[in-house]
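**Student:** with the sequence up front, the predicted model follows.
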Amino acid sequence: MTTGQQPTGPADRAVTVDGVPVRRGSRVRLRPHHRSDIFDLALTGRTAEVATVEEDLEGRTHVAVLLDGDPGRDLGSGTQIAHRFFFAPDELEPLGSPDGGGRPEPRVLVAGVGNIFLGDDAFGPEVAAALLDRPLPPGVHVADFGIRGMDLAYALVDGYDAAVLVDAAPRGRPPGTLHVIEPDLGEAAGAAPEAHGMDPVKVLALARRLSDGALPRVLIVGCEPESCPSGEEPEVTPGLSAPVREAVAKAVPLVEAVVSDLLAELRNRTAARPAPAEGSIR
């Protein structure tokens, strides 16, 4: 080692994620792989600060993060009391832009909703599972919410700029017909909030109450089911009908196109603002 040179340690390392340098002190959002263990998946969407960028003996990079809200953080970022969680670089979403201008990437939530035990109501979860096997643009998060309406309501108020709900939506068309709907959020305001269950209108109503009326733009990619569950205790019928099964493959590129249009719209709206540091894109 030449005199005067300093060795590169974890505190000095950086890794590039989506064109953004990530190093100690960088702010990130966690996007664990869908095949990660349940403990990592539980942290999906949480924000954190990078503690160190580590390299193992096989040359693989791991990023240690400190979660926002961890009470051990109050003692300083150098404390060993706060819990450190390790993620691969591609499981992180930098909270900043590749051009270094301080303008955050737009965030879009794609939510599969529906009951996998009620036939065609499983359309949304099936599409979400298919999307998780495809590359996603920066800032896009796909999740299967199933019938967890409360979780979806809280996700909608967690700083997303737009959301795409994927659901079985009867509209009197032939089974398997796909359509894109922009719900009237004014109608959602009049619906009774529901803490449990997955009625999209009631979920939006609950999200409005949680956010004091400030919701991101919401679109629904719906599929006409062959049959709809009915009654207070509908019969368990796992498996999609043939036309809805075929529609899943068609819905994947449709959702990707909708997301692409939303990202372009959000970026254009952000770029039109003269002072990037003055606020969010909403």
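**Tutor:** Cool, got the structure. Remember, predicted model here, so these are calculated numbers, not experimental data.
**Student:** drop to CA atoms for contacts and neighbour counts, all remaining ones
**Tutor:** Will do.
**Student:** centre of the chain to the helix or strand hosting Ala257, how far?
**Tutor:** Following DSSP states H and E, one finds Ala257 within helix 242-271. For helix 242-271, the separation from the chain centroid amounts to 14 Å (computed by Cα atoms, centre = their mean, to the nearest Å).
**Student:** name the helices or strands packed onto the biggest strand by length in the chain?
**Tutor:** Longest strand of the chain, by residue count under DSSP state E: strand 47-55. If contacts are counted by 3 or more Cα pairs under 8 Å, 6 or more residues apart in numbering; DSSP states H and E, strand 47-55 sits against strand 20-23, strand 27-30, strand 61-67.
**Student:** show me what the first one is packed up against.
**Tutor:** Translated: strand 20-23. Under the contact rule (3+ Cα pairs under 8 Å, 6+ apart), strand 20-23 is packed against strand 14-17, strand 47-55.
**Student:** ok, structure two:
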Amino acid sequence: MTGDREAGAASRPPVGPRVQVDPPGFEPPGCEVAVIGCGNLLRGDDGVGPILVRRLAETGVPAGVRLVDGGTAGMDTAFAMRGARRVVVVDASRTGAEPGTVFEVPGAQLENLPLDAPHPHAFRWDQALAFGRWLLGDGYPDDVVVYLIEAGGVEPGADLSPAVRRAMEQVRDMILSGLAPGTGGTDG
């Protein structure tokens, strides 16, 4: 038994500094902007991020924009940022503000938060920004912005509340105006 454990330990990679390795054919998918909607579609207003991404997919976005349903897996958010110059994250918040209130938070305020050994099954998108900064190094996006929409109800099976739906459309318009040529968004 001891020999098996020792053999297993010898086959584990050494712990050390981050090393970024891109195997052939696994280069990051480049894009100008990645819009990542986070949240749980099955819990009312908490699903505003993925619903907004679906709405953008229905109405169309300029070339160079990648739309990502980040769901509730923060780790997916970290990897979805890979290859993007600019990232927009949209999620619901619960701060006690009026439902539908929109908060715009520069990613720089969140990406340097302490990364205290998050559990892989409870890894949030805000932790993903800090993890992404570490993981991607020089490949981290130049610009990250987070739109938080204050949720009202997050009951299982509920639809978006009217206030959150209106706020989602407002954020959608803000995102699209930032993607227009000459506004700092995509070049095309």
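**Tutor:** Perfect, thanks for sending it. Please read all numbers here as calculations on a predicted model, not as lab measurements.
**Student:** if we can go back for a sec, now the longest strand of structure 1, how far from the chain's geometric center?
**Tutor:** 20 Å.
**Student:** what's that strand aligned against in structure 2?
**Tutor:** Matched against structure 2 by TM-score structural alignment, strand 47-55 of structure 1 finds no partner residues.
**Student:** in that strand, what counts as buried?
**Tutor:** 47-54 (16 or more other Cα atoms under 10 Å).
**Student:** and for stretch 199-216 of structure 1?
**Tutor:** Within stretch 199-216 of structure 1, the residues scored as buried using 16+ other Cα under 10 Å are 199-209, 213, 215-216.
**Student:** can you tell me which of the residues you listed are in helices?
**Tutor:** The helices, defined by DSSP state H, take in 200-209 from those.
**Student:** I'd like those laid out as JSON lines, including distance to Gly176 of structure 1.
**Tutor:** As requested, those are exported to JSON lines (distance: Cα to Cα, whole Å):
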{"residue": "Pro200", "distance to Gly176 of structure 1": "20"}
{"residue": "Val201", "distance to Gly176 of structure 1": "22"}
{"residue": "Lys202", "distance to Gly176 of structure 1": "25"}
{"residue": "Val203", "distance to Gly176 of structure 1": "24"}
{"residue": "Leu204", "distance to Gly176 of structure 1": "25"}
{"residue": "Ala205", "distance to Gly176 of structure 1": "28"}
{"residue": "Leu206", "distance to Gly176 of structure 1": "29"}
{"residue": "Ala207", "distance to Gly176 of structure 1": "29"}
{"residue": "Arg208", "distance to Gly176 of structure 1": "31"}
{"residue": "Arg209", "distance to Gly176 of structure 1": "34"}
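**Student:** for the aligned residue in structure 1 for Leu67 of structure 2, give me its contacts.
**Tutor:** By TM-score structural alignment, Leu67 of structure 2 lines up with Val142 in structure 1. Neighbouring residues of Val142 of structure 1 by Cα atoms under 8 Å, 6 or more residues apart in numbering: 109-112, 128, 131-132.
**Student:** Val142 of structure 1 and Pro174 of structure 1: what is the separation?
**Tutor:** Distance, Val142 of structure 1 to Pro174 of structure 1, using Cα to Cα, to the nearest Å: 27 Å.
**Student:** can you show me the strands along structure 2?
**Tutor:** Counting by DSSP E, structure 2 has strands at residues 31-38, 65-71, 84-93, 102-106, 143-150.
**Student:** strand 65-71 and the first one, what's the angle between them?
**Tutor:** Put plainly, it is strand 31-38 of structure 2. 20 degrees (axes from the mean of the first three to the mean of the last three Cα atoms, to 10 degrees).
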